[in-house]
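Asks: Here's my sequence, what's the structure:
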Amino acid sequence: MITKLGVASVYVHDYDEAKAFFVDKLGFEVRHDVELDDGFRWLTVGPPAQPTFQFALTVPGPPMHDDETATMLRTLMAKGVLSGGAWNTDDCAKTYAEYSARGVEFLQEPTTRPYGVEAVFRDVSGNWYSLNEVNETAFDQEAMSQAFGDAGTG
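Replies: So this is what the prediction gives:
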């Protein structure tokens, strides 16, 4: 049985640029930064409050991807259509203000939603993320079904 998510990944243009963004702008910690024998760089970061979680920053290309696949992934990144997921915060407005002051590009200011308060930001590679301050009904299926009109349930 799966017990939790340990590693998630996102594609980035440049390892060092992405590392600087996540560490300097978002306040993440480096978990691992090593180059393997085959030339693959294993670079993971994570929020200090979640020390066992690793967010892998991966540049498309060998040895993981052939040239065609790497080109496709870079095209999708350039379009800004890839999402790296949703990050939780205890105070969305405060985190928004802190990150904005550090130069993080926000696509949406904090907005009240049925599940809490949400802002949306982009990383230096064009990936977008939701920043959520979840409320007490965020994980209540019935409340979310009512809020969103039963769409997508069943």
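Asks: only C-alpha atoms for contact and neighbour calcs from this point on.
Replies: Fine.
Asks: And the contacts of the top strand by length along the chain?
Replies: Looking across the chain with DSSP state E, the single longest strand is strand 105-113. Here strand 105-113 makes contact (Cα atoms under 8 Å, 6 or more residues apart in numbering) with Cys92, Ala93, Tyr96, Ser100, Val117, Glu118, Ala119, Val120, Phe121, Arg122, Asp123.
Asks: compare with the first, here's sequence two:
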Amino acid sequence: MSYIALVTLVVDDYDKAIAFYTDALGFELVEDTDRGAGSRWVVVRPRGAADGADTGSTGLLLARAKDDAQRASIGAQTGGRVGFFLHTEDFARDHARMLAAGVRFLEEPRHEPYGSVAVFEDLYGNRWDLLQPA
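Replies: Below is the predicted model of the structure:
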């Protein structure tokens, strides 16, 4: 079986990113390992997602920018398109929780043939879909 285990998301600060993804989005911190010289291996994934090693569940590797080129990509890794898709079993619950946590939604929830969806921005301006498939 093949699967995507991690997707790298370039951030400006590890702790600020961890706080956003765990507090505002409700993810769990899977790993935070010091790699020396100020570098860390930081992995988060949606709470309740099974361990990626045996299920194919994908996590985010939060990687602090190390140079000007990487800093320039923060928040623009997908050129302004929705680049991340957070599926939920209860759209109304998660939408309300995220709003209460200060997550910025760019639109009101929509109910499309494929499911309930609303676009939001993460801490850096990356666009995400919160989606409950039909």
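Asks: coming back round to it: buried ones in the longest strand of the first structure?
Replies: Glu105, Phe106, Glu109, Pro110 (16 or more other Cα atoms under 10 Å).
Asks: Same check on stretch 8-26 of the first structure?
Replies: For stretch 8-26 of the first structure, by 16+ other Cα under 10 Å, it's Val10, Tyr11, Val12, His13, Tyr15, Ala18, Lys19, Phe21, Phe22, Lys25, Leu26.
Asks: Also stretch 60-77 of the second structure?
Replies: Of the residues in stretch 60-77 of the second structure, those buried (16+ other Cα under 10 Å) are Leu60, Leu61, Leu62, Ala63, Arg64, Ala65, Ile74, Gly75, Ala76, Gln77.
Asks: now swap in stretch 118-134 of the second structure and tell me
Replies: So for stretch 118-134 of the second structure, counting by 16+ other Cα under 10 Å, buried means 118-123, 126-133.
Asks: what would the residues you listed look like in a markdown table with distance to Asp34 of the second structure and secondary structure?
Replies: Below are those laid out as a markdown table (distance: Cα to Cα, whole Å; DSSP: H, G, I helix; E, B strand; the rest coil):
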| residue | distance to Asp34 of the second structure | secondary structure |
| --- | --- | --- |
| Ala118 | 36 | strand |
| Val119 | 33 | strand |
| Phe120 | 31 | strand |
| Glu121 | 28 | strand |
| Asp122 | 24 | coil |
| Leu123 | 23 | coil |
| Asn126 | 26 | coil |
| Arg127 | 29 | strand |
| Trp128 | 28 | strand |
| Asp129 | 31 | strand |
| Leu130 | 31 | strand |
| Leu131 | 34 | strand |
| Gln132 | 36 | strand |
| Pro133 | 37 | strand |
